[in-house]
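Participant: Quick one, structure for this:
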Amino acid sequence: MDLRIFTEPQQGASYDTLLTVAKATEDLGFDAFFRSDHYLRMGDGDGLPGPTDAWITLAGIARETSRIRLGTLMTAATFRLPGVLAIQVAQVDQMSGGRVELGLGAGWFEEEHKAYGIPFPKDKFARLEEQLAVVTGLWATETGKTFDFRGEHYQLTGSPALPKPAQAKIPVLIGGHGAVRTPRLAARYADEFNIPFASVEDSERQFGRVRTAALAAGRDADAITYSSALVVCVGRDDQEVARRAAAIGREVDELKANGLAGSPAEVVDKIGRYAEIGASRLYLQLLDLSDLDHLELISSQVQAQLA
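Facilitator: Reported below is the predicted structural model:
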């Protein structure tokens, strides 16, 4: 089971804080550092010092790390034109030496669009589908040839389809709870399918839908990596679990029901349940970015047991 650290910096984190967490992620042996792509805090609080841009952040971190994978859960298709996004991600992949992955979703948080003057169209899913076709098409175009695309929302003519990523293929992540369109899109474009904040039972059901859609599309369902994202709250004893839960404004019982919470043994046991349904990768949503001891504990007493 790969363990990846997943951060939500729109809740309040500077680039320096994110870099510190990313370096700890690498030093402690985790597989990857991922971040959300949002511009507005959710829930209570002031969100200081304000939002950071996902791909600018990852570009900086790419130059300060050497091993961990880097990516987004999920970049919103509403934020960037697909041609621009393809250039940005390919460049960060070059800057990292080929360690980038792109999670791409339709976009859903209307308030952040209003706050920063970003259009929030009604046909977001159709735009996402075209964005996936454009981004992957640009990267796949042979050097020296051009790429054209005629969609309802995006049109490209004679694109040189440059720059190319360092990797032969940047992994594309698609995720969500949708029962029909999301599995179909994943079957066509996803190297990895991720379901966020879902129970074992709901995750198993959604993985099954993706597998069915892949088979219907003539694709090997096992060629897709299946993953989950869950909030994490681990403690050496009940008091430490309670302290960490309080620090992120959550209740212990709720976290145990809906996330990965409790002692290292409890968390390892629950991770095993996700492994049994086919998940081979977990994104640990770390909400208190100042608590690096939490990361060390997960590394030494959870990740070590999985190894």
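Participant: alpha carbons only for contacts and neighbour counts from here, please
Facilitator: OK.
Participant: just checking, what packs against the strand or helix carrying residue 201?
Facilitator: Assigned by DSSP states H and E, residue 201 belongs to helix 200-216. For helix 200-216, the packing partners by 3 or more Cα pairs under 8 Å, 6 or more residues apart in numbering; DSSP states H and E come out as helix 181-189, strand 192-196.
Participant: can you give me the helices for this structure?
Facilitator: Using DSSP state H, the helices assigned to the chain run over residues 15-27, 54-64, 82-96, 110-116, 124-140, 181-189, 200-216, 238-247, 252-258, 264-276, 292-298, 304-306.
Participant: Present those helices as a markdown table; the columns should include mean neighbour count.
Facilitator: Compiled in a markdown table, the helices of the chain are given as follows (neighbours: other Cα atoms under 10 Å):
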| stretch | mean neighbour count |
| --- | --- |
| helix 15-27 | 18 |
| helix 54-64 | 19 |
| helix 82-96 | 21 |
| helix 110-116 | 13 |
| helix 124-140 | 20 |
| helix 181-189 | 20 |
| helix 200-216 | 19 |
| helix 238-247 | 16 |
| helix 252-258 | 15 |
| helix 264-276 | 17 |
| helix 292-298 | 18 |
| helix 304-306 | 13 |
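Participant: Sequence B follows; please return its structure for comparison with A:
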Amino acid sequence: MELRIFTEPQQGATYDDLLAVARTAEAAGYGAFFRSDHYLKMGDGDGLPGPTDAWITLAGLARDTETIRLGTLMTAATFRHPGPLAISVAQVDQMSGGRVEFGLGAGWFEAEHTAYGLPFPSTVERFERYAEQLEIVTGLWGTPVGGTFDFEGKYYRLADSPALPKPVAKIPVLIGGTGPKRTPALAARFADEFNLPFQKVDASVDLLTRVDAACEAIGRDPAEITRSAALVVCVGRDDAEVSRRAAAIGREVDELRENGLTGTPAEVVDRLGTWREKTGVSRVYLQVLDLADLDHVELVAAEVAPQLRS
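Facilitator: Below is the predicted model of the structure:
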């Protein structure tokens, strides 16, 4: 099982904060550094110094790191037009030497759209736009050099696009969510990876069954899609350290034990073993909420990750 680091910078982080976590994760041997794509904090706190743009952040990290893979959980389809988005992501991939992965979602947080003047259509329209964006972005990247790409949809029209620039190699596309029909269908068509966001094990089994069924309905082998989960992490060498880390992020230990990966390294290894056994998940994104606690990142790498490699 591969462990990746996942951050929520909208809660309050500078680029230098994120760089410190990314470099620590890289040195510790994590598979990737991912960040959310949000423009407004959630819950308590002041969110200072304010939001950072996901793809500008990743462009900087592309040059300031060397080996770790980089991506988003999830870029919101409501934030950007698909043509320029395809250009930005491909350029960051080139800047990183081919280390980018691309998570795309329909967008859901209405308040951040209102705060920054972004349209927030109905759920039906957001998913229709999302489907078109997936088709456009993957179509632009997949068009052979020298060819052109055309698209005529309900919301977007592209004509004679040179479909440039190209990524270094095929950029993995991540789709996630809990929708019972549209999300599994889109994952079957476009996803290289399906992500379970902050779900419990039993609910995840049902979601993955729906993705498998959607794949089979279009003749795709479900095994082609990597299964992953995103879970909040709170690990300590003993109960006192677990409690201290829970308090630092404003959470209760009992709640974290129920909904995340919480406890000593041995407890977390056991929990991850249950995930792997019941769901077939082979990749976990650890939601790190205290970005100043680099010892936390190093502890998990040293005492949890080695036990997951067998």
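Participant: Could you measure from residue 266 of the first structure over to residue 31 of the first structure?
Facilitator: The gap separating residue 266 of the first structure from residue 31 of the first structure is 21 Å, by Cα to Cα, to the nearest Å.
Participant: how about residue 137 of the first structure, what does it touch?
Facilitator: residue 147 (Cα atoms under 8 Å, 6 or more residues apart in numbering).
Participant: Under the alignment, what does it map to in the second structure?
Facilitator: Matched by TM-score structural alignment, residue 137 of the first structure corresponds to residue 139 in the second structure.
Participant: same question, residue 97 of the first structure
Facilitator: In the second structure, residue 97 of the first structure lands on residue 97 (TM-score structural alignment).
Participant: What count of nearby residues applies to that match?
Facilitator: 17 (other Cα atoms under 10 Å).
Participant: Leaving out chain neighbours, which residue sits closest to it?
Facilitator: Nearest residue to residue 97 of the second structure, sequence neighbours excluded (Cα to Cα, 6 or more residues apart in numbering): residue 168, at 6.7 Å.
Participant: What lines up with that neighbour in the first structure?
Facilitator: Using TM-score structural alignment, the equivalent of residue 168 of the second structure in the first structure is residue 166.
Participant: Its match and residue 112 of the first structure, how far apart?
Facilitator: For residue 166 of the first structure relative to residue 112 of the first structure (Cα to Cα), the value is 32 Å.
Participant: Residue 199 of the first structure now?
Facilitator: Taking Cα to Cα, one finds residue 199 of the first structure at 28 Å from residue 112 of the first structure.
Participant: And residue 197 of the first structure, by the same measure?
Facilitator: 21 Å.
Participant: just residue 53 of the first structure next, same as before
Facilitator: 13 Å.
Participant: now swap in residue 257 of the first structure and tell me
Facilitator: Distance from residue 257 of the first structure to residue 112 of the first structure, by Cα to Cα: 29 Å.
Participant: repeat for residue 174 of the first structure
Facilitator: Noted for residue 174 of the first structure: a distance of 21 Å to residue 112 of the first structure, by Cα to Cα.
Participant: Relative to residue 48 of the first structure, which of the helices of the first structure is closest?
Facilitator: helix 15-27 (11.9 Å; Cα to Cα).
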